[in-house]
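Asks: sequence plus predicted model, see below.
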Amino acid sequence: MRILGIDPGLQTTGFGVIDMDGSKLTYVASGVIRTDKVQQGNLPNRLKVIYDGIVEINQRYQPNAASVEIVFVNVNPQATLLLGQARGCCVTALVTCNLPVAEYTALQMKKAITGHGRAAKSQIQEMVKRMLKLPSVPGPDAADALGLAITHAHASPSMNKLAALDVLNRKTHGMYRDGRSH
C-alpha cells in the first residue's frame, strides 16, 4: 500500500509518500508545496497552487490512501481560519483524486512517531529519518507529512479490522437527508 501524508499550511504544505509492505515501511518521496510566489492577499490563487500541487503529487506517485493533519485551534483566530481553508483545500484535492482520507491530530502523530505528544519538530525529523532509514533529516513540513503517513501505516490495520466489525460505521439517526433532519 502506498500512503500520502499531507501537513497543510497556507505558505508551505508538506507532503510525504511511503510504501507499506506488511510492517515494512519504505520512503518514496517528500517535499513541500510553496505558495510564497503568489501575492500574499490572493487567497484563492494560493489555494489553487496547493490544490494543483496535491493533484500533481497524486498523479506522479499514485497513492492508495492519504492522511492529513487535523487543524488545531490557534491563539490567533484569523490564522486558524486561513489554516482551515488550506486544510479544506488539501482534503478536497485528495477526495477529488478518489483517495480515502484519514485524519490525525498533531498529538496523535507525535505519539506514534516519538512516543510522546509534546515532541519538538527536531525530534520528529530525527525519528522519521531513523524509521525510514533516510541519509539526512527531512525538512520540518516534509517530516510532519511523512510522520502522518507513518501514523496511518501503523493505525490502518487496526482501523480496517474495526471497520470489518461494523464498529466504525456512522449512525444515520439524527443526520440530515436531502436538507432535512430525520
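Replies: Good, I have the coordinates. Residues are numbered from 1 along each chain as shown.

Asks: rest of the way, CA atoms for contacts and neighbours
Replies: OK.

Asks: so G9 makes contact with C89?
Replies: No - proximity of G9 to C89 does not meet the contact threshold set by Cα atoms under 8 Å, at 10.1 Å.

Asks: hmm, who's touching the lengthiest helix in the chain?
Replies: Looking across the chain with DSSP state H, the single longest helix is helix 140-164. Applying Cα atoms under 8 Å, 6 or more residues apart in numbering, the set of residues contacting helix 140-164 from outside is 3-7, 12-18, 20, 25, 30-32, 66-69, 102, 104, 108-110, 112-113, 121-122, 124-125, 128, 137, 168-169.

Asks: one more structure, for comparison:
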Amino acid sequence: MRVLGIDPGTGRCGFGVVEKNGTTITPVNYGVIETYKDQSDLERLNIVYEGIAELIATYRPAFMGVETLYFNTNITTGIKVAQARGVILLAGYRQNVPIIPVTPLQVKQQLTGYGRADKKQVIEMVKRMMHITKKIDPDDAADALAIALTAIYRLEHKNWTPGG
C-alpha cells in the first residue's frame, strides 16, 4: 500500500511517499514543493496544486495523509496555509484519493508516544522507523513522512472518517 503524506504550506509544501509491505514501511520519495515570495498568491497556490496532482499521478497513492491546521498566532500565515491545504485537498479529491486528516498531536503521540515531543524527536523516529541514515532536508519533508506514517496507523486502526 502506498501513502502520500503532506505537510501543507505555500512557501514550502512537504511531501513524503511511503510504501507499506507487511510490517515494513519504506520511503519511496520525499521533498518539498517550493514557491517564492515574489510570486502572487494565486501563482503559489497553483504551483502547490499542480505539484500535488503530479505526485498523485506519478505515485498513485491509496490514501493521502494531510496535516490539519493548528492554532497559529499569525493570522496571515494561518490563512495562507489554509488556502494551500484547500488546494491540496482538491487535488486529492479530483483524483479520487481518500484523505486521512492528521493532527500534529497525533503525529507526536504516534511516533514518540509523547504529545509534546519536539520536532527533533519526531524526525529521529521517522529516520529510525524507515531506516534512513542521512539527514532529511528540509524538515518539511521529514514532517510529511511522519504524517504518512501516522496516516497508515490511523487507516489500519480505522481511527478516521473519510474527508479532509
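Replies: Nice, thanks for sending it over. Quick caveat: nothing in here was measured; it's all calculated off a predicted structure.

Asks: make a ChimeraX selection of the buried ones in the contacts of helix 140-164 of structure 1.
Replies: Selection command for ChimeraX covering only the buried members of the contacts of helix 140-164 of structure 1, criterion 16 or more other Cα atoms under 10 Å:
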select :3,4,5,6,7,12,13,14,15,16,17,18,20,25,30,31,32,66,67,68,69,102,104,108,109,110,112,113,124,125,128,137
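
Asks: what ranges do the helices span in structure 2?
Replies: Counting by DSSP H, structure 2 has helices at residues 41-59, 75-94, 104-112, 119-129, 139-156.

Asks: pick the most deeply packed of these.
Replies: Mean neighbour counts were compared across the helices of structure 2 using mean count of other Cα atoms under 10 Å; the top stretch is helix 139-156, at a mean of 25.

Asks: count of neighbours near T103 of structure 2?
Replies: Neighbouring residues of T103 of structure 2 were enumerated by other Cα atoms under 10 Å; the total is 18.

Asks: tell me the contacts of it?
Replies: Contacts of T103 of structure 2 by Cα under 8 Å, 6+ apart are E67, T68, L69, Y70.

Asks: distance check, the nearest residue to S30 of structure 1 once chain neighbours are set aside against P138 of structure 1.
Replies: Nearest residue to S30 of structure 1, sequence neighbours excluded (Cα to Cα, 6 or more residues apart in numbering): G16, at 4.1 Å. Remark: distance between G16 of structure 1 and P138 of structure 1 (Cα to Cα, to the nearest Å) = 10 Å.

Asks: spit out the residues that contact these two alike.
Replies: S30.

Asks: how much space between the residue of structure 2 most remote from its centre and G9 of structure 2?
Replies: In structure 2, the residue that sits farthest from the middle, by Cα atoms, centre = their mean, is D38; the gap is 24.8 Å. With distances defined as Cα to Cα, the gap from D38 of structure 2 to G9 of structure 2 amounts to 16 Å.

Asks: do T103 of structure 2 as well
Replies: Shown here: T103 of structure 2 relative to G9 of structure 2, a distance of 15 Å by Cα to Cα.

Asks: next one: G65 of structure 2
Replies: With distances defined as Cα to Cα, the gap from G65 of structure 2 to G9 of structure 2 amounts to 14 Å.

Asks: tell me the contacts of the most centrally placed residue in structure 1?
Replies: Compute the mean C-alpha point of structure 1, and by Cα atoms, centre = their mean the closest residue is V68, 2.1 Å away. With Cα under 8 Å, 6+ apart as the criterion, the residues that contact V68 of structure 1 are G5, I6, D7, P8, C90, V91, V101, A102, E103, Y104, A145, L148.

Asks: switch to 10 Å and redo it
Replies: When contacts are counted by Cα atoms under 10 Å, 6 or more residues apart in numbering, V68 of structure 1 is found next to 4-8, 15, 87, 90-91, 94, 101-106, 144-145, 148-149, 152.

Asks: any idea what it aligns with in structure 2?
Replies: Correspondence of V68 of structure 1 to structure 2, assessed by TM-score structural alignment: V66.

Asks: for Q125 of structure 1, same thing?
Replies: So Q125 of structure 1 corresponds to I123, using TM-score structural alignment.

Asks: that match against L111, yeah?
Replies: Yes - judged on Cα atoms under 10 Å, I123 of structure 2 makes contact with L111 at a distance of 9.1 Å.

Asks: can you check which residues contact both of the two?
Replies: Listed contacts common to I123 of structure 2 and L111 are M129, A146; contacts here mean Cα under 10 Å, 6+ apart.
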